[in-house]
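> Predicted model, plus sequence, below.
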Amino acid sequence: MRNKFLVILSIIMQFLAVGTAMAQNNKIKIPDIPGFYTLKGDFHMHTVFSDGHVWPTFRVNEALRDGMDVIAITEHMDYEGFPEEIERDYNKSYEIALEAASKKGLMVIRGVEISPRVPPYHHNAIFLEDANSFPMGYMENTHKQFVMKDSLTREQLMAPFLEAKKQDAFVSYNHPSFKWWDKKDTLLFTDFHHELLEKGILKGVEVVNSGRYNIIAHRMAMKYNLTLLCNTDEHYDMYPRYADTHRPMTLVFAKEKSIAGIKEAMEAKRTALYFGDYLVARKKEALALFNSSVSFNAVKQDRGGEPIVVVTIKNKSDLLFNIQIKSKFDIEEFPLGQLELGANEEKKLILKAVWKYPETTYLNITVGNFLVSPDEALNLDLELPILEE
């Protein structure tokens, strides 16, 4: 009875905490891109139904507070944190969250985390029909500890992935190179992963986990053409960690605002990652998001007899962009053409030594905090017509 009382008391305290956090406006405005809705998602979280420490409704309230469009609760299928208090049921957290999110504009996806401590390591499977049907023959004990059998077979380790394929799940490789992995095992994309790739099971990789960028995972995504993902992997109350910033999120560019639309977009690799002040995407999606967020306008101006061009740069989003601009004309005030364009901010860029007005001007723009590969920031060329003042 005492244990159950403590669980109930913990849940009450969590509701009070999220109520206080709701007073903060953490909702991020991010524009749609041509042909697609921009949906904010978090596809890796835990509750008391595995090794998390909050009730599923808490995850829903956090997501509503943060203006999220979709979440997936992905309990470890092979770990029970509170076996005396909570009956093993890996569909239950989804069902509770789904009911809590009903008619509130938040979509909830059924998921599970497959989590052996040996290759192929941790993976999420989402868009499931039944999270309880995943076999875990490689486990010896799941009660408050994670104990695998002494003798493991490849068939035992492959079995849950074959179940994921049977359910047409979207499977992603979680946090490659996590700290508890065998330090002797430096080959993180193993032959097991190659087999998952060949079978059409492995589709994504978590490039950002808990706000931490993983360059190894980013290189994997580019090399093996995997969908880029950014998740919190939160086990506790999310608010203390992200009190001074936004939560990490995957931006999904979907044709429609539905679970089916999100799945189609993820399988088509139309995602971007937003964490801290950084963005990561493939170049096509990066260009579309930047062009939907930032506008440029060039106007002739006579400044006491000096011909100049005034370029107005306007950010229509809540994103921050670190920009470097190059022009054949001199740029006034901003050394090396570098400027920070904050959320919904407008800045004026003066092009000097114009002397004779051209009809258009060309700008080369590098967005330093928007990565299109592990080694390259977004770069684009703009041709702007020069308008009359």
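Received the coordinates, thanks. Numbers count the residues shown, from 1 in each chain.
> Only C-alpha atoms from now on, for both contacts and neighbour counts.
Noted.
> helices or strands up against the helix ranked longest in the chain?
Longest helix of the chain, by residue count under DSSP state H: helix 2-22. Packing partners of helix 2-22 (3 or more C-alpha pairs under 8 Å, 6 or more residues apart in numbering; DSSP states H and E): helix 56-65.
> Next up, a structure to set beside the first:
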Amino acid sequence: MKANDLQPQPGWTLARRAERMNPSVIREILKVTERPGIISFAGGLPSPLTFPVEAFRAACEQVLSEDGRGALQYAASEGYGPLREAVAALLPWNVDPAQVLITTGSQQGLDLVAKVLVDHGSRVLVETPTYLGALQAFAPMEPEVTGVASDAEGVDLADLARRRAGARFLYVLSNFQNPTGRTMSEARRQALVQTARELALPLVEDNPYGELWFDAPPPPPLAARYPEGTIYLGSFSKVLSPGLRLGYMVAPPEILPKLLQAKQAADLHSPSFNQRLVAEVLRDGFLERHVPTIRALYKAQRDAMLEALAREMRGLDVQWNAPDGGMFLWARLPAGMDAVQVLPHAVERGVAFVPGSPFYADAADARTLRLSFVTATREQIDAGIAALAATLRDLATR
């Protein structure tokens, strides 16, 4: 017998909030897609073809030669001043750089919102369906997350009024929403802001996809119309690189100090070297030249998927939308099918997707699924949609 065998073993006791933490369904599915030969429409990853490697190579040299030691040192929790100024200048309304907080990805922004605004039992309103990562960020704070009915134009305002009582905020993705790809219409934005003002309801607007429009830019953000009542989240992940882990928040002055304190407790500051890199890349209007190339690529891939769906799903009673931008489209299987149950059969045929159920705060539509079109080639899209259609036809005859 070893001496260690006589020692009591540590008794780890999890906090109650830890019990509410769940693995990302998408990350678990991505493990399956790593198998050779799987065509994946599952991930929410931007295409690596869009990453501006040469621009960042030049920026690295410039940042290190200008002030390498400063770039490698600790920095202000609010973020690198020139980057905050650049973010404020990019936004389509008058933003004071002092209202900008640089975050470690916009996902951290959701975490900070949850820590600062949500108590145990607090009511939080979300669209139906909504971004899975937001549900994960809110869950440890033990809120009552309530889905608000939504249609192709956005949040159903009548249902919002019914569910408003006691809510801390409404979380919305106004442009090319994850998971559905839908965009809130101009009329609905105006009406939502009017309703939010009447109800004194704060909004949390998440806009990581807003620059990825195909034919015309979306309407101005909710934050531009209701700045005193909106926390706005943005990201550099979809237009530059997710590996940088840089996003930002724009918050009303009365709430920003608490968000800053929550960030200080989390990570002191986002990577200072990465912030300087992005500020350097942005300095000469790079995004104005770069983002159109992303839009063109993603539009071609969206069109390829729409064409494949129209061709392969004929006669199957499958429904889908045609997003005006972003990275995803939303589909609904025939009556009686469950996307969770369909997935393993699809993987057997070499194609993967994300079932829609995890994106719902409450009653889920089991027939829904999300398809990402941005990381697959046209050939892969054709083959993958054909494989999915074959899977559905096979299941329909069982």
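Yep, that arrived. This structure is a prediction, so every number in the text was calculated from the model and none was measured.
> TM-score for this pair?
Superposed pair, TM-score by TM-score structural alignment, normalised by the length of the first structure: 0.25. Supporting alignment: 162 aligned residues with a C-alpha RMSD of 7.1 Å.
> Show me what counts as buried in the longest helix of the first structure.
For helix 2-22 of the first structure, the neighbour count (16 or more other C-alpha atoms under 10 Å) marks 7, 11, 14, 15, 18, 21, 22 as buried.
> Also stretch 187-205 of the second structure?
189, 192, 193, 195, 196, 201, 202, 203, 204, 205.
> mind checking which helix or strand the closest residue to residue 82 of the second structure other than its chain neighbours is in?
Nearest residue to residue 82 of the second structure in three dimensions, chain neighbours excluded: residue 279, at 6.4 Å (C-alpha to C-alpha, 6 or more residues apart in numbering). Applying DSSP states H and E as the criterion places residue 279 of the second structure in helix 272-282.
> Give me the angle between the helix or strand that that helix is followed by and helix 272-282.
The helix or strand immediately downstream of helix 272-282 of the second structure is helix 286-312, counting by DSSP H and E. Our comparison of helix 286-312 of the second structure with helix 272-282, counting by axes from the mean of the first three to the mean of the last three C-alpha atoms, to 10 degrees, yields an angle of 90 degrees.
> so what's the residue nearest to residue 82 of the second structure up against?
Residues counted as contacts of residue 279 of the second structure (C-alpha atoms under 8 Å, 6 or more residues apart in numbering) are 82, 83, 86.
> In strands, which of those residues fall?
Among those, no member falls in strands (DSSP state E).
> Out of these, who's the most crowded?
With neighbours taken as other C-alpha atoms under 10 Å, the top of the contacts of residue 279 of the second structure is residue 83, carrying 23 neighbours.
> Distance check, the nearest residue to that one once chain neighbours are set aside against residue 287 of the second structure.
Spatial nearest neighbour of residue 83 of the second structure, chain neighbours left out: residue 279 (4.9 Å); criterion: C-alpha to C-alpha, 6+ apart. Distance of residue 279 of the second structure to residue 287 of the second structure, computed by C-alpha to C-alpha, to the nearest Å: 11 Å.
> ditto for residue 312 of the second structure
Taking C-alpha to C-alpha, one finds residue 312 of the second structure at 37 Å from residue 287 of the second structure.
> now swap in residue 388 of the second structure and tell me
Distance from residue 388 of the second structure to residue 287 of the second structure, by C-alpha to C-alpha: 36 Å.
> When those two are compared, which one has more neighbours?
Using other C-alpha under 10 Å as the criterion, residue 388 of the second structure and residue 287 rank with residue 388 on top: 24 against 16.
> measure stretch 135-155 of the second structure end to end?
Distance across stretch 135-155 of the second structure, first residue to last, is 17 Å (C-alpha to C-alpha).
> Please apply the same query to stretch 69-89 of the second structure.
27 Å.
> now the helices for the stretch 201-350 of the second structure?
Using DSSP state H, counting those that start in this stretch, the helices of the stretch 201-350 of the second structure run over 222-225, 256-267, 272-282, 286-312, 339-348.
> Packing partners of the last one?
Looking back up the chat, that one is helix 339-348 of the second structure. strand 354-355, helix 378-396.
> what's the following helix or strand after it?
Under the assignment DSSP H and E, the closest C-terminal helix or strand after helix 339-348 of the second structure is strand 351-352.
> re earlier: which of the residues in the helix holding residue 279 of the second structure are buried?
Those would be 272, 273, 274, 275, 276, 277, 278, 279, 280, 281, 282, for helix 272-282 of the second structure by 16+ other C-alpha under 10 Å.
> so what does the strand or helix carrying residue 194 of the second structure touch, helix or strand wise?
Following DSSP H and E, one finds residue 194 of the second structure within helix 186-199. If contacts are counted by 3+ C-alpha pairs under 8 Å, 6+ apart, helix 186-199 of the second structure sits against strand 154-155, helix 157-163, helix 222-225.
> Pick the most deeply packed of the ones you listed.
Here the criterion is mean neighbour count by mean count of other C-alpha atoms under 10 Å, and of those the winner is strand 154-155, at a mean of 24.
> which helices and strands sit right next to it?
With contacts defined as 3+ C-alpha pairs under 8 Å, 6+ apart, the packing partners of strand 154-155 of the second structure are helix 186-199.
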